[in-house]
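J.: Have a look at this fold, sequence not included:
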């Protein structure tokens, strides 16, 4: 009889937060370049909510178990692991799925050695959010020093990472939006952004243009979609790039949207995702994270903001907290 481990499953396959429960599944076996990692902590992401509800198209590599980022200790390796990873190493990493569990089999190409300066909980909050922000800012947004950036949903974990990345690379200005004054204050006072605009009470495209003397911003990172589409075109600078990573504000454009800015501003609009990318693509982003960001985590210039840590037995409450949209940092579950 195969050895089993505990993992979080969903009653009926999809459902609300209270459909999550801990069950037994076969213990994964590492193959080829994989490692078997005993998980110490895993991070929650909004895609987990969509997957739980049955609204997230899974890549073929992902199984039914939720979770894409984790920290832990390598307990075993396949026959051809990446050089530098061995049994006993403390690591954190990115997976296609399966992190809501006691163990995960994951490619060593997506692992990073855990610095002693960071906790298990902090490391579990890095991979998905910081790699997504890196991809959006540099690979898709084509950011270079001296440009300006606007991060929507500025208190979300990806934007918290992205704002820090932007500020660490000589921008002309870094702006953000949020829907609560407390989040705007966090973005400016704690993260150090140039300005943050409350989209519930302010005409944010007009505020962006005012703050940039009418020029607009060079790069916009958006998670909202249809309801911000016109505002993004109004706020983008000439030759700017609008990167869309989510559709929280819908997918159907309202009547009257004016797309002329695509021509007279020479604006580029591009959508992207990370989880659907192949391992080679993700591995290059991991290398960028290690080279560019990891030293700044170690010396304190970059920070992982953790909103709350739950025992993983309280994963239902963790999902409910994420659904409330009140957090300013990562939600982490600790696996005892």
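T.: Noted; the coordinates are in hand. All values derive from a computational prediction rather than experimental measurement.
J.: going forward, measure contacts between C-alpha atoms and count neighbours the same way
T.: OK.
J.: Give me the most central residue, the chain.
T.: Centroid-nearest residue in the chain, with C-alpha atoms, centre = their mean: residue 129, separated by 2.5 Å.
J.: Run through the residues that contact the closest residue to that one other than its chain neighbours.
T.: Among residues not flanking residue 129 along the chain, residue 158 sits closest, at 4.6 Å (C-alpha to C-alpha, 6 or more residues apart in numbering). Counting by C-alpha atoms under 8 Å, 6 or more residues apart in numbering, residue 158 touches 129, 130, 132, 133.
J.: Strands of the stretch 201-336 of the chain, start to end?
T.: For the stretch 201-336 of the chain, the strands defined by DSSP state E, counting those that start in this stretch cover 217-222, 236-244, 268-271, 306-311, 330-334.
J.: about what we covered before: now intersect the contacts of residue 158 with the helices, please.
T.: The helices, defined by DSSP state H, take in 129, 130, 132, 133 from the contacts of residue 158.
J.: Reformat these as CSV; add distance to residue 83.
T.: CSV is the format used below for those (distance: C-alpha to C-alpha, whole Å):
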residue, distance to residue 83
129, 25
130, 24
132, 25
133, 27
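J.: Among these, which one sits closest to residue 292?
T.: Nearest to residue 292 among the ones in helices among the contacts of residue 158 is residue 130, at 11.0 Å by C-alpha to C-alpha.
J.: is it true that that closest one touches residue 166?
T.: No. Residue 130 is beyond contact range of residue 166, at 11.8 Å (criterion: C-alpha atoms under 8 Å).
J.: Give me the more crowded residue out of those two.
T.: For residue 130 versus residue 166, the count of surrounding residues by other C-alpha atoms under 10 Å is larger for residue 166: 28 against 24.
J.: Contact partners for the more buried one?
T.: Contacts of residue 166 (C-alpha under 8 Å, 6+ apart): 137, 149, 174.
J.: circling back to that earlier point, okay, the residue nearest to residue 129 and residue 25: tell me how far apart.
T.: 31 Å (C-alpha to C-alpha, to the nearest Å).
J.: try residue 43
T.: Applying C-alpha to C-alpha to residue 43 and residue 25 gives a distance of 20 Å.
J.: got it, and residue 136?
T.: 35 Å.
J.: Mind checking which of these two has more residues around it?
T.: Counted by other C-alpha under 10 Å, residue 136 and residue 25 do not tie: residue 136 has more neighbours, with 28 against 16.
J.: next up, a second structure to put side by side with the first:
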């Protein structure tokens, strides 16, 4: 099978052996794969896959099940999407059957490739780890990103007013169109976020660059969930403020979680989140789909930080 890998900072389609489909697994003929910042980092050699995971890029995909291992309730021909530790940007992938979700009602296979990673990330960090309760206020840094787009919609669906920080007025308007109450632009002062504070939960992929501000903006008993280091990894914190406000600082990653953790997370998504697509309360935010031959252009677009929502790479146009 053909598989896309990062080789010395470049993208390269390679011929790889087809993986074996074992007990409790399913084989998916891949229609499309979502792009994530982790793919950029892996291509550059900065984020190797967890031990035992595929070297092929791609943390999520959609497609059609072509083989079912013993012990799985899935059927050949089922239209699905899947959360992966790697391997999505290939003609086929074999995955634990419990890491697969049905394509939601009213969603195309191409759109479905943009769902698993961002909705799993947003649900895990806002509702499971931060324990977000109805009515609590949320600040989403990088609000127009794939995770941010999913998080805004989830906040709206579950009764949580949210605000964002973004890179442009256009992206702020995009977030407000999804349900955000307002926000601030990175190119200007983020101090205007104080007008909306205090926040009960902050979801932050930036890290050190926003550390001091986050402490100031959080309410007493606030939860700051850090999911990335786009703004650096080292910061000075006012521990007296952290202590006095009883703030919880939570570091969170998803890719290197164990199989059971991911299975439980996806089961929670299937119960609480996936039905909302059929009700029209959640929608895929797909900005652009690229053909497999245009993988380089897709990665350039992702690296520009100008994407509102998600990008996907179409692997098999006949399934689209």
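T.: Great, that's in hand. Keep in mind it's a predicted model, so treat the numbers as computed, not measured.
J.: Any idea what the TM-score is?
T.: For these two chains in superposition, a TM-score of 0.96 is obtained (TM-score structural alignment, normalised by the length of structure 2); 316 aligned residues with a C-alpha RMSD of 1.3 Å.
J.: who wins for neighbours among the contacts of residue 166 of structure 1?
T.: residue 149 (31 neighbours).
J.: Am I right that that one sits in a strand?
T.: Yes. Residue state for residue 149 of structure 1 (DSSP: H, G, I helix; E, B strand; the rest coil) corresponds to a strand.
J.: How about the contacts made by it?
T.: With C-alpha under 8 Å, 6+ apart, residue 149 of structure 1 has these contacts: 166, 171, 173, 174, 175, 217, 218, 219, 220, 221.
J.: Out of these, flag the one nearest to residue 285 of structure 1.
T.: residue 166 (16.2 Å).
J.: aligned partner of that closest one in structure 2?
T.: Using TM-score structural alignment as the criterion, residue 166 of structure 1 maps onto residue 155 of structure 2.
J.: and that match, helix, strand or coil?
T.: helix.
J.: For residue 273 of structure 2, see how far away it is.
T.: From residue 155 of structure 2 to residue 273 of structure 2 the distance is 11 Å (C-alpha to C-alpha).
J.: And residue 203 of structure 2, by the same measure?
T.: 19 Å.
J.: What about residue 32 of structure 2, how many residues nearby?
T.: Count around residue 32 of structure 2 with other C-alpha under 10 Å applied: 34.
J.: where exactly do the helices run in structure 1?
T.: Using DSSP H, helices in structure 1 cover 46-52, 120-124, 127-134, 157-167, 181-185, 204-211, 229-235, 261-264, 279-288, 294-299, 315-323.
J.: Out of those helices, which is the most enclosed?
T.: Of the helices of structure 1, the one with the most neighbours on average (mean count of other C-alpha atoms under 10 Å) is helix 120-124, at a mean of 27.
J.: I would like the range of structure 2 that aligns with that helix, please.
T.: Going by TM-score structural alignment: helix 120-124 of structure 1 matches residues 109-113.
J.: what sits against the residue mapped onto residue 173 of structure 2 from structure 1?
T.: Counting by TM-score structural alignment, residue 173 of structure 2 corresponds to residue 185 in structure 1. By C-alpha under 8 Å, 6+ apart, the contact list for residue 185 of structure 1 reads residue 196.
J.: before we move on, back to that, right, and the helices of structure 1 - which one's nearest residue 60 of structure 1?
T.: So among those, helix 279-288 is nearest, using C-alpha to C-alpha, at 12.3 Å.
J.: Quick one: average offset of that closest one versus structure 2, please.
T.: Taken over the aligned residues, the distance from helix 279-288 of structure 1 to structure 2 averages 1.1 Å (mean C-alpha distance after the TM-score superposition for structure 1).
J.: Which part of structure 1 matches stretch 25-41 of structure 2?
T.: Stretch 25-41 of structure 2 maps onto residues 34-50 of structure 1, going by TM-score structural alignment.
J.: That stretch: end-to-end distance?
T.: 27 Å.
J.: And stretch 201-210 of structure 2, by the same measure?
T.: First residue to last in stretch 201-210 of structure 2 (C-alpha to C-alpha) measures 14 Å.
J.: now do stretch 247-266 of structure 2
T.: First-to-last residue span, stretch 247-266 of structure 2, C-alpha to C-alpha: 28 Å.
J.: Skip the chain neighbours and tell me the closest residue to residue 37 of structure 1.
T.: The spatially closest residue to residue 37 of structure 1, leaving aside those adjacent along the chain, is residue 74, at 4.3 Å (C-alpha to C-alpha, 6+ apart).
J.: Residue 124 of structure 2 now?
T.: Sequence neighbours aside, residue 265 is the residue nearest to residue 124 of structure 2 in space, at 7.1 Å (criterion: C-alpha to C-alpha, 6+ apart).
J.: mind listing what the corresponding residue of structure 1 for that neighbour touches?
T.: Mapped onto structure 1 by TM-score structural alignment, residue 265 of structure 2 lines up with residue 285. Counting by C-alpha under 8 Å, 6+ apart, residue 285 of structure 1 touches 131, 134, 135.
J.: Map residue 69 of structure 1 onto structure 2.
T.: Per TM-score structural alignment, residue 69 of structure 1 is aligned with residue 60.
J.: Distance check, its match against residue 95 of structure 2.
T.: Counting by C-alpha to C-alpha, the gap from residue 60 of structure 2 to residue 95 of structure 2 is 11 Å.
J.: shared neighbours of those two, anything?
T.: In contact with both residue 60 of structure 2 and residue 95: 82, 84, using C-alpha under 8 Å, 6+ apart.
J.: what about these two, which has more around it?
T.: residue 60 (28 against 24).
J.: How about that one: what's its closest non-neighbour residue?
T.: residue 83 (4.7 Å).
J.: Dump the contacts of residue 285 of structure 1 into TSV; add distance to residue 191 of structure 1 as well.
T.: Converted to TSV, the contacts of residue 285 of structure 1 look like this (distance: C-alpha to C-alpha, whole Å):
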residue	distance to residue 191 of structure 1
131	18
134	17
135	20
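J.: out of those residues, which ones does structure 2 keep as well?
T.: Counting by both residues aligned by TM-score structural alignment, their matches' C-alpha atoms under 8 Å, the contacts of residue 285 of structure 1 that remain in contact in structure 2 are 131, 135.
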